[in-house]
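Enquirer: pasting a predicted model and its sequence here:
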Amino acid sequence: MSKSVLFLHGLGGSGEDWKNAVSLFEKHGWRCEAPTMFPHLRCRKSPPEALNNLGFNDWVKAASHYANQIEEEEGDKPLVIGHCLGGLIAQKLMEYGDVQGGIFINPIADETTRAQGQKHSSALGYASYLLTPQANKTPFHSIGLNWGFLNCIPSEKRSELISNLRYESSRLRAELANLETIAGNTAQIDVHNIAHPTLTIGCGKNRVVSSKSSQITARNWLYADIAGEYVEFEDLGHWIFESAQASNLYSHILDWSKNHIKQPVFSHAA
């Protein structure tokens, strides 16, 4: 039995985005799971019409299933690390008690955060999704991607990254633009009485989820039974994975995780 971590990717992404983080964590003895959410629907080319039935609650349910499966297999709840949409879903897993700690990297703002003045900047950030044609031409608008998602990524790497992005549901995009439309108010995060450690990470050059938005998210987590922590990487943008600074971020979250997540409890036969 080993310490476990569940990595959750963001919009357009896949489990492959976490390959460098997974390699680092595995070298230090962690079991890593980095699933690609709904790969049969979220294709890179010509997605089925059924994709547009996927909503936010489907993502939350699937992520919760992955976390519960890890607990069944390992006997202990995992740490969850989420980026972008994965960062918002990771907060839901904390609220549901599915995990024993959470790290939220450039998390999409929940309803509470948006109510504290981030609705406009969030809408601006989502333009790279909302301006995308719904026809099966490209999964995202290339201008929005280059301006927002990939502004800190070398230009020679961008074409390959864009070609590897996956289509997202039009329903999901609409829900993220108007969180109050999500059934069950699941985009609201109640941080009270959560007795597990959290770390929110913002990036100073992020044009999709501003560092100010991440700071407000972290401020909300100060009201948990264990007050959340915040750190900012000034030279990183939204898409952290191919940045030269990503190794510094991964090292930081590994050190934080080793200090805040308990060791597995081993039972011995009598």
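Expert: Ah, there it is. Numbers count the residues shown, from 1 in each chain.
Enquirer: every contact and neighbour count from this point should use C-alpha atoms.
Expert: OK.
Enquirer: neighbours of Gly204, how many?
Expert: 16 (other C-alpha atoms under 10 Å).
Enquirer: excluding its backbone neighbours, what's nearest it?
Expert: Glu234 (4.0 Å; C-alpha to C-alpha, 6 or more residues apart in numbering).
Enquirer: one more structure, for comparison:
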Amino acid sequence: MGHPVVLIHGMWCTAGHLAKVNDLLAARGYDCRSLTLPGHVAGPRQSEEVGALSIKDYVQAALAFIREQNFSQPPILLGHSMGGLIAQRVAAEINTAALVLLTPAAPAGINSIKPDVLAATFPVFSRWGFWKKPHKLSAERLRLYAANGLHFSYQDKLISSLVYESGRALSEIAFWWADGGHATRVPAGAVRCPVYVVSAGQDKLTPASVVRKVVARYPGATHRHWPERGHWVIDDLDTEDMVHEIDGWLRPILTRATREPIKVARV
């Protein structure tokens, strides 16, 4: 069995949206496990179930999922967008072989409200009580800000597959300075594994300028910037090349890890 990888999806998504990355890693011998976050299973009551969930709820669900797998070695964590933030929070609490962050949302202390981000989310923020209500990007805004650069027909498919997201989770990311619960805080020095970060030059949801500040949080982190790609790096024309590069980065790390004593997870 290959080294375990836990894949954590982003906002408005399910585990299925990481299928391409999952399959590409599995084909390279990794033992991939993808979870769907609480409240993200499509259904008639999905919007009600997700509306007021916190990033803390997502982190606890990811931790529980990992413990249920009963891995014999520390897993690799891979997160996209909001899932990248959740992965950082999880890696701060358990032993992790490596952390792979694909166009990640930023932890507390980094201002992520840039002009494109504000334009994409303004209809959400303009609703009174948005911090406790479910939301979803409109088709127009998804095309402009999340799926820019993807083929129009793929955008149609993506629009129909997205689910509602928690207003509370969004507010905790965007307005971390007002969150007394510190849901998005990653304590300095708590992440002790190797870190690989992907940014995209055409990303309008987690702009490259913000992702570079995430990279700076982790001394020695590897940063791969793709100038022509948008936010949806998990399923575009360059996804296979991206996964190939990630695999090349992981191999020597995992080889070194097999020569060291097995670490007990911090729980």
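Expert: Received, thanks. Just so it is clear, the structure is predicted and the values come from calculations on it, not from any experiment.
Enquirer: just the TM-score for the two chains, thanks.
Expert: Overlay of the two chains. TM-score (TM-score structural alignment, normalised by the length of the second structure): 0.85; 256 aligned residues with a C-alpha RMSD of 2.8 Å.
Enquirer: need the counterpart of the residue nearest to Gly204 of the first structure in the second structure.
Expert: By TM-score structural alignment, Glu234 of the first structure lines up with Pro227 in the second structure.
Enquirer: now do the strands in the second structure.
Expert: 4-8, 31-35, 76-80, 98-102, 134-135, 165-166, 195-200, 222-226 (DSSP state E).
Enquirer: mean per-residue distance, the last one to the first structure?
Expert: Once the two models are superposed, strand 222-226 of the second structure sits on average 1.0 Å from its counterpart in the first structure (mean C-alpha distance after the TM-score superposition for the first structure).
Enquirer: now for that strand, which elements pack on it?
Expert: If you count contacts as 3 or more C-alpha pairs under 8 Å, 6 or more residues apart in numbering; DSSP states H and E, strand 222-226 of the second structure packs onto strand 195-200, helix 208-216.
Enquirer: quick one: the first one to the first structure mean distance?
Expert: Relative to the first structure, and after both are superposed, strand 195-200 of the second structure has an average distance of 0.7 Å to its aligned residues, where the measure is mean C-alpha distance after the TM-score superposition for the first structure.
Enquirer: now that strand and strand 98-102, what's the angle there?
Expert: Angle between the axes of strand 195-200 of the second structure and strand 98-102 is 10 degrees (criterion: axes from the mean of the first three to the mean of the last three C-alpha atoms, to 10 degrees).
Enquirer: in the first structure, which residues correspond to strand 195-200 of the second structure?
Expert: Under TM-score structural alignment, the match for strand 195-200 of the second structure is residues 198-203.
Enquirer: list the buried ones in the matching stretch?
Expert: Thr198, Leu199, Thr200, Ile201, Gly202, Cys203 (16 or more other C-alpha atoms under 10 Å).
Enquirer: repeat that for stretch 128-135 of the first structure.
Expert: Ser128, Tyr129, Leu130, Thr132.
Enquirer: check stretch 148-163 of the first structure too.
Expert: Gly148, Phe149, Leu150, Asn151, Cys152, Ile153, Arg158, Ile162.
Enquirer: and the third one, what's its match in the second structure?
Expert: Under the alignment (TM-score structural alignment), Leu150 of the first structure pairs with Ala147 in the second structure.
Enquirer: that match: what's it in contact with?
Expert: Gln155, Gly230, His231, Trp232 (C-alpha atoms under 8 Å, 6 or more residues apart in numbering).
Enquirer: cutoff 10 Å now
Expert: 139-141, 154-156, 158-159, 203-205, 230-233, 235-236 (C-alpha atoms under 10 Å, 6 or more residues apart in numbering).
Enquirer: quick revisit: farthest-separated two in the buried residues of stretch 148-163 of the first structure?
Expert: Greatest spatial distance in these: Cys152 and Ile162, 14.0 Å, computed using C-alpha to C-alpha.
Enquirer: Leu254 of the second structure and Val5 touch, don't they?
Expert: No: assessed by C-alpha atoms under 10 Å, Leu254 of the second structure is found out of contact with Val5, at 11.9 Å.
Enquirer: so which of these two has more stuff around it?
Expert: Higher neighbour count among Leu254 of the second structure and Val5: Val5, with 25 against 14, using other C-alpha under 10 Å.
Enquirer: mind checking how far the more buried one is from Val90 of the second structure?
Expert: 13 Å (C-alpha to C-alpha, to the nearest Å).
Enquirer: need the overlap of contacts for these two.
Expert: By C-alpha under 10 Å, 6+ apart, the residues touching both Val5 of the second structure and Val90 are Ile66, Leu77, Thr96, Leu99.
Enquirer: and the last one, what's its match in the first structure?
Expert: This points to Leu99 of the second structure. In the first structure, Leu99 of the second structure lands on Gly102 (TM-score structural alignment).
Enquirer: quick one: that match and Ala67 touch, right?
Expert: No: counting by C-alpha under 10 Å, Gly102 of the first structure does not reach Ala67; the two are 11.9 Å apart.
Enquirer: the residue nearest to Gly204 of the first structure: neighbouring residues, count only.
Expert: Quick note: Glu234 of the first structure (other C-alpha under 10 Å) scores 13 neighbours.
Enquirer: which strands or helices does the lengthiest helix in the first structure pack on?
Expert: Longest helix in the first structure by number of residues (criterion: DSSP state H): helix 56-74. If you count contacts as 3 or more C-alpha pairs under 10 Å, 6 or more residues apart in numbering; DSSP states H and E, helix 56-74 of the first structure packs onto strand 4-8, strand 31-33, strand 79-83, helix 85-96, helix 170-177.
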